[in-house]
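Participant: Model the structure of this input:
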Amino acid sequence: MTADDDSDYLGGWAGRAMLVLASSTGGIGAHVAGMAGRLAASGVEVLVCGPGSTEKQFRFTERGASFTPVEIPANLHPSDMRAVRALRQIMVRDKPEVVHAHGLRAGLAAALARPTVPLVVTWHNAPLRNGLRGRMHTLIERIVGRAADVTLCASADLEDRAKAVGAKDVRFFPVAAPPLQRTRRSRAAVRAALGIAEGVPVGLSVGRLHPQKGYSMLVTVAARWRDLTPVPRILIAGEGPSYLDLAAQVSELRAPVTLLGHRNDVGDLLAAADLALVTSVWEARQLFAQEALTAGVPLLATAVGGIPELVGDGAELIEASNPDALDRAFRKLIGDPQARAELAQRGSRRAATWPNEQAAVESLRNLYAELAKRTG
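Facilitator: I've put the predicted structure just below:
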C-alpha cells in the first residue's frame, strides 16, 4: 500500500493496527473485543496487547485478532516499566502502522513505549480521586494527551478535560455497545432460573463492582424496599474489588439484592427485568445504559458525565449520590407500569439514533487511514 493510492484510504484501509488495553473485566474490554472482531472481519490485521486475563474473558483470538499478553494493571504499579519494555519489543517485532490504546493506563504504557507510528488513545473514564492520587492522575492525563496524535473521547466532558491538559487533536468517539446476545429462554424461564416468581418486580444493574458505580447506595436504598408488596428483587451482575464489602452490606441490611457475579447473558437478564438501574457517580457513554434502551427496558439513571447526552429524554434521570431521589424514582416507576412502558418507548426511539459498532469501526478505519497517510 502506498500513500499515493487514495483508494486504500477511503474507508477501505486494511493495514496493521495494535490495540492496547489494561486490566479490564467490563466495558473497556467488551468495547475492544467488539472493535477487534469487526476490524479483523473488515480486513485489518489486528494485534491485541493486554493482560492474559482479558484474552480469557473477551476471547480476542476467537474474533480474528492475534493476542500477546502484556500485564498492564488497572492502577500504577512497580511492574509498569516491564509492560513498557514489552510493548516496545512488540512494536519493533510486529511493526504496526497504528497503535490504539484504550484507557489512560494503556495509553501511558503505549506512550512511554514511544511508538514510531501514530498513537491513538481513547479516553473512557474520568478520575474520581482527590489529593495526591488525583494529582497523579492529572499528570498521567497530561503525558498521555500530549503524546497521542489523536485523542478520542467517549463524552463531551472528557473532551473538555483532554483539551485542558494539552491534548493535540481531540475528537468525540461514540463507544457503541456490542449487540446483545439472546438465548431462546423466555422471560419466565430466566426468572425461574433466578428463583424469581412472576409478578415480583426486578431491577437490574450491570457493571464493575467499584465505588464509581454507586452500588453501596443502591444496596442501602434497596433495603427500604422491603416494605413494598411484593418485595422487589435487585440484581447486580459484575465482578470487582467491592464484592466482599457489598456482600457484607447486603447481609447486614437484609437487602433484597442478589450479586450475580460475571454474566454472559445480559440480554436474558434484561428480558427478565422491569427496570434497569445505573447509580454511578460518573460515567461516559455507559454500555449497560445503551444495552437497556436497545432492549426496550426502561432506565433509571444518575445524571452524571455523558449519560444525559447519551439518553436524552429516554431515561428517568436523578441526582447522583442522593438516596432519597433513587428511592422516590424507583417507587414511582415500579408502581406505574404505564409510566415504565412510555419510558421504554422513549428509550427505544433514542437508541435508534445511536451509531452501532459497525459505524464505529468504519470511523476507526477512516481515522487509521488518515494517520497512515500522514506517515506514508
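Participant: CA only for contacts and neighbour counts going forward, please
Facilitator: Will do.
Participant: Give me the neighbour count for V281.
Facilitator: Look at V281: counted by other C-alpha atoms under 10 Å, it has 18 neighbours.
Participant: Wait, a strand at it?
Facilitator: No. Checked against DSSP: H, G, I helix; E, B strand; the rest coil, V281 lies outside a strand; its state is coil.
Participant: roughly how far apart are it and H137?
Facilitator: Counting by C-alpha to C-alpha, to the nearest Å, the gap from V281 to H137 is 18 Å.
Participant: With A271 instead?
Facilitator: In this view, A271 and H137 are 39 Å apart by C-alpha to C-alpha.
Participant: repeat for A222
Facilitator: Distance from A222 to H137, by C-alpha to C-alpha: 33 Å.
Participant: who has more neighbours, those two?
Facilitator: Neighbour comparison, A222 and H137: the larger count goes to A222, with 25 against 19 (by other C-alpha under 10 Å).
Participant: Quick one: residues contacting the more buried one.
Facilitator: With contacts defined as C-alpha atoms under 8 Å, 6 or more residues apart in numbering, A222 is in contact with 234, 255-257, 327.
Participant: now that we're looking at it, how far away is A22 from it?
Facilitator: Separation of A222 from A22 (C-alpha to C-alpha): 33 Å.
Participant: before we move on, what about V48?
Facilitator: Separation of V48 from A22 (C-alpha to C-alpha): 11 Å.
Participant: Tell me who's in contact with the residue nearest to R350 when sequence neighbours are not counted.
Facilitator: Nearest non-adjacent residue to R350, counting by C-alpha to C-alpha, 6 or more residues apart in numbering: G314, 5.9 Å away. Listed by C-alpha under 8 Å, 6+ apart, the contact partners of G314 are 293, 299, 343-350.
Participant: next up, for comparison:
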Amino acid sequence: MRVALVENSGNLFGGGQHSFLQLLGAFSQAIEPLVVVPAWGSFADAAAQRARVVVVPMPSLRNSAPFGWIHAGIRLAAVFRRHGIELVHANGSRCMLYAGTVARLCGLPVVWHVRINDPDPALDWLLQRLASTVVVNSCFVAKRFPGFQTEVIPNGVDLALFRPRTPRPELAAELGLGPHERIVLNVARCVAFKGLDRFIEVARRVVRRMPMTRFLLAGEGPLLEELQRQAADLGDRILFLGARRDVPELMALADVVLFTSLEEPFGRVVIEAMAMGIPVVAFASGGVMETVLPGETGLLVDPDDLESMAEAVLGLLSSPVERRRLGEHGQRVARRDYDIRLHARRIEALYDRCR
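Facilitator: Next up, the predicted model:
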C-alpha cells in the first residue's frame, strides 16, 4: 500500500515526531511510505534515511492568504497522483487540514493522528469530519473528542535502541559524574507543561538529604535559561545538558527517571525508560497514568505533593533491590505493550480497515 505520511514541520520538536519517525522505520514491506513535509529540516533529514521525502510548503492557517492554501492543495494533489498514493496519514492539525481536504477531493482515505490533548475549537470539528479515522496515542488524548469515536494506539519504542546496557565510563567522565553518585534523569523540552520547575524543587529536597545525588536534564527550549537561574543554588548537583542524541546512553547512567510533566498526553520518555529497565517516578496526571503501573513499573504521586515525590525518589535511590524489581517489570511491560513493531502492525491494520 502506498501511504503518504504528512508532517506539520520539517524540524524535530518533540516526542510526536520521534514517534512518527520510529513508525516509519518499522513498517512491513506491505507499506510503501512517502513522507511529505512543509520544509527541509532535522525531521525531514532523518525521515530521508528511511523513505522518500517530498517538500510541499503548507502556509500557516491563520497568518497567510487563501492563495497560499490553494497553491499548497494543488501541489499536494499532484504529489498524491504522481506517486499513486492509496491512503494519507496526517501527523498534526495543520497538515491534516491540507492533506485531509485534498485526500477527500481525490477520493482517498485519510488517518488523522492526534498526539496532544489541547483542543482547537476552530478546527477540531472540521478535521474530525475530514478524517476516515482519528487515531490517538492515549485515552487521555481521546478526551479531546467527547462523543466522537477514536482509535487508541499507544506510541511504540524501538527496543533495539532502548535496551539495558552497561553505562559508558567515558560518558560519565565527560559529564563529571563520580562513581559513587546516584543519578536522576529527565529528558524533556524546556516548556511550561513539562513541570521542570518542580523537577528543580524535587532536586533540592533530595540533595538536602542525599548530597551524593546528581540530577541531569536533557533538553532545550524557551525556558532553559530561566530554569538554569532557578537552579543556581544547586550548583553542580544539577546539570543542564541541552539537546542530546545519546539519550539511551544517558539513561544507562541513570538510577531513576524523574518525569515531572503535567497533563502529559503520552510521555515517550516513560516507555523508553521502562524498555531500558529504569524505574520511573512521575505525577499521577495525564497519559502517564496509562503507562506507569504504580508499584510495578514505577511510582506515581499527586502533582501537588512535591515532598512525596522527593520521598519516592529517595526511597528508590536507597534500595537497589526495589529499583531492580520495578525496572525488570517495566522491561517486560515495554516488550509486551510498546514494541515499535507491534505499534506498526496496529497502524497497518488500521490502514487496512480504512481502505
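Participant: Columns neighbour count on top of the contacts of G314 of the first structure, output as JSON lines?
Facilitator: Listed next are those as JSON lines, based on neighbours: other C-alpha atoms under 10 Å:
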{"residue": "L293", "neighbour count": "26"}
{"residue": "L299", "neighbour count": "29"}
{"residue": "L343", "neighbour count": "22"}
{"residue": "A344", "neighbour count": "23"}
{"residue": "Q345", "neighbour count": "18"}
{"residue": "R346", "neighbour count": "19"}
{"residue": "G347", "neighbour count": "27"}
{"residue": "S348", "neighbour count": "22"}
{"residue": "R349", "neighbour count": "16"}
{"residue": "R350", "neighbour count": "19"}
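Participant: so of those residues, which ones are in helices?
Facilitator: Among the contacts of G314 of the first structure, the residues falling in helices (DSSP state H) are 293, 343-350.
Participant: how about V311 of the first structure, what's its partner in the second structure?
Facilitator: With TM-score structural alignment as the criterion, V311 of the first structure lines up with V292 in the second structure.
Participant: got the contact list for that match?
Facilitator: By C-alpha under 8 Å, 6+ apart, the residues touching V292 of the second structure are 270, 280, 298-300.
Participant: Equivalent analysis for E71 of the first structure, please.
Facilitator: 22-23, 50-52, 83.
Participant: So which of the residues you listed are in helices?
Facilitator: Members of those lying in helices (criterion: DSSP H): 52, 83.
Participant: Type out the ChimeraX command that picks the buried ones from the contacts of E71 of the first structure.
Facilitator: Typed into ChimeraX, the line below selects the buried ones among the contacts of E71 of the first structure, using 16 or more other C-alpha atoms under 10 Å:
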select :22,23,50,51,83
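Participant: Closest one of the contacts of E71 of the first structure to A369 of the first structure?
Facilitator: Nearest to A369 of the first structure, judged by C-alpha to C-alpha, of the contacts of E71 of the first structure is G50 at 23.8 Å.
Participant: Now do the closest one against G15 of the first structure, distance only.
Facilitator: Counting by C-alpha to C-alpha, the gap from G50 of the first structure to G15 of the first structure is 20 Å.
Participant: How about R346 of the first structure?
Facilitator: Remark: distance between R346 of the first structure and G15 of the first structure (C-alpha to C-alpha) = 40 Å.
Participant: for E362 of the first structure, same thing?
Facilitator: Distance of E362 of the first structure to G15 of the first structure, computed by C-alpha to C-alpha: 14 Å.
Participant: Give me the aligned partner of C95 of the second structure over in the first structure.
Facilitator: Taking TM-score structural alignment, the alignment pairs C95 of the second structure with A106 from the first structure.
Participant: Count the residues that sit near that match.
Facilitator: Neighbour count for A106 of the first structure, taken as other C-alpha under 10 Å: 26.
Participant: Pretty sure it sits against V20.
Facilitator: Yes. Counting by C-alpha atoms under 8 Å, V20 is a contact partner of A106 of the first structure at 6.0 Å.
Participant: Strands along the stretch 151-300 of the second structure, start to end?
Facilitator: For the stretch 151-300 of the second structure, applying DSSP state E, counting those that start in this stretch gives strands covering 151-152, 182-187, 213-218, 238-242, 256-259, 280-283, 298-301.
Participant: In the first structure, what range does the fifth one match?
Facilitator: Aligned by TM-score structural alignment, strand 256-259 of the second structure corresponds to residues 275-278 of the first structure.
Participant: Which residues outside the matching stretch are in contact with it?
Facilitator: Among residues not part of stretch 275-278 of the first structure, those counted as contacts by C-alpha under 8 Å, 6+ apart are 202-205, 213, 270, 289, 292, 297-302, 334, 340.
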